[in-house]
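K.L.:
Would you be able to build a 3D model of this:
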Amino acid sequence: MLTRFARKIGRLFVIKTKFEAFAIIYALALGATERAMVYLQHYPGWPGKLLALCCTGAVFMGGAKIIDAIDLRAQLGYDD
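P.N.:
Predicted structure coming up:
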């Protein structure tokens, strides 16, 4: 009984479609740009710009991996 309930809860955290992936990437990008603005205010000059670039670059790399994983799951035929 508990395993069936845990499996249902676990399925909520699986990204199944590209729409869900893009929504998550958008939310990550909003948070990263907000954090980048804080870095630019607290660290003026090139350190702040470097940290801001790292924030936004991480979203690009993570988003690419998320989309690749969605394509791989579709290619392998997972039906979650």
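K.L.:
hey, let's count contacts and neighbours off CA atoms from now on
P.N.:
Will do.
K.L.:
what ranges do the helices span in the chain?
P.N.:
2-11, 18-42, 46-76 (DSSP state H).
K.L.:
how about TSV for those helices, with mean neighbour count added?
P.N.:
Shown next, in TSV, are the helices of the chain (neighbours: other CA atoms under 10 Å):
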stretch	mean neighbour count
helix 2-11	10
helix 18-42	15
helix 46-76	15
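K.L.:
contacting residues around the residue most central in space within the chain?
P.N.:
Most central in the chain under CA atoms, centre = their mean is I25, positioned 4.5 Å from the mean C-alpha point. Shown in contact with I25 (CA atoms under 8 Å, 6 or more residues apart in numbering): 59, 62-63.
K.L.:
Please provide the structure for the following sequence as well, for comparison with the first:
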Amino acid sequence: MKDKLARLFTIRTKFEVFLVIYALALGAVERGRVYLEIYPNFGGKLLFVACTLVVFVAGGKLIDAVDADRERERDG
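P.N.:
A predicted model of the protein is given here:
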């Protein structure tokens, strides 16, 4: 039962990765918008950019992980 539940939260394909990246981006932009309201000057802009850049870093790591898993399955 634990394995079936864990399988639900496993990202296997690039399409699933892109869906996760999209969800992360939506959340990051919303959080950045809130930061712009709270800190209207340079600080808010800096936090907005930081929120959105994290999505690029996480997205790259997710895509690399799916590619590595696919190569491992193919080789082994």
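K.L.:
just to revisit the earlier point, residue in the second structure paired with the residue nearest to the centre of the first structure?
P.N.:
In the second structure, the residue equivalent to I25 of the first structure is I21, according to TM-score structural alignment.
K.L.:
And C55 of the first structure, by the same measure?
P.N.:
That one, C55 of the first structure, aligns with C51 by TM-score structural alignment.
K.L.:
what do you get for P44 of the first structure?
P.N.:
Match for P44 of the first structure (TM-score structural alignment): P40.
K.L.:
okay, now its match: neighbour count?
P.N.:
12 (other CA atoms under 10 Å).
K.L.:
same deal with L12 of the first structure?
P.N.:
9.
K.L.:
how near is the counterpart of it in the second structure to K61 of the second structure?
P.N.:
Using TM-score structural alignment as the criterion, L12 of the first structure maps onto L8 of the second structure. Distance of L8 of the second structure to K61 of the second structure, given as CA to CA, to the nearest Å: 20 Å.
K.L.:
before we move on, what about A68 of the second structure?
P.N.:
From A68 of the second structure to K61 of the second structure the distance is 10 Å (CA to CA).
K.L.:
and if you look at G44 of the second structure?
P.N.:
26 Å.
K.L.:
What's D67 of the second structure aligned with over in the first structure?
P.N.:
D67 of the second structure maps onto D71 in the first structure, by TM-score structural alignment.
K.L.:
distance of Y43 of the first structure from G63 of the first structure?
P.N.:
26 Å.
K.L.:
Sorry, slip of the keys, the one I care about is A21 of the first structure.
P.N.:
8 Å.
K.L.:
Skipping its backbone neighbours, what lies nearest G59 of the second structure in space?
P.N.:
In space, and not counting its chain neighbours, G59 of the second structure is closest to I21: 5.7 Å by CA to CA, 6 or more residues apart in numbering.
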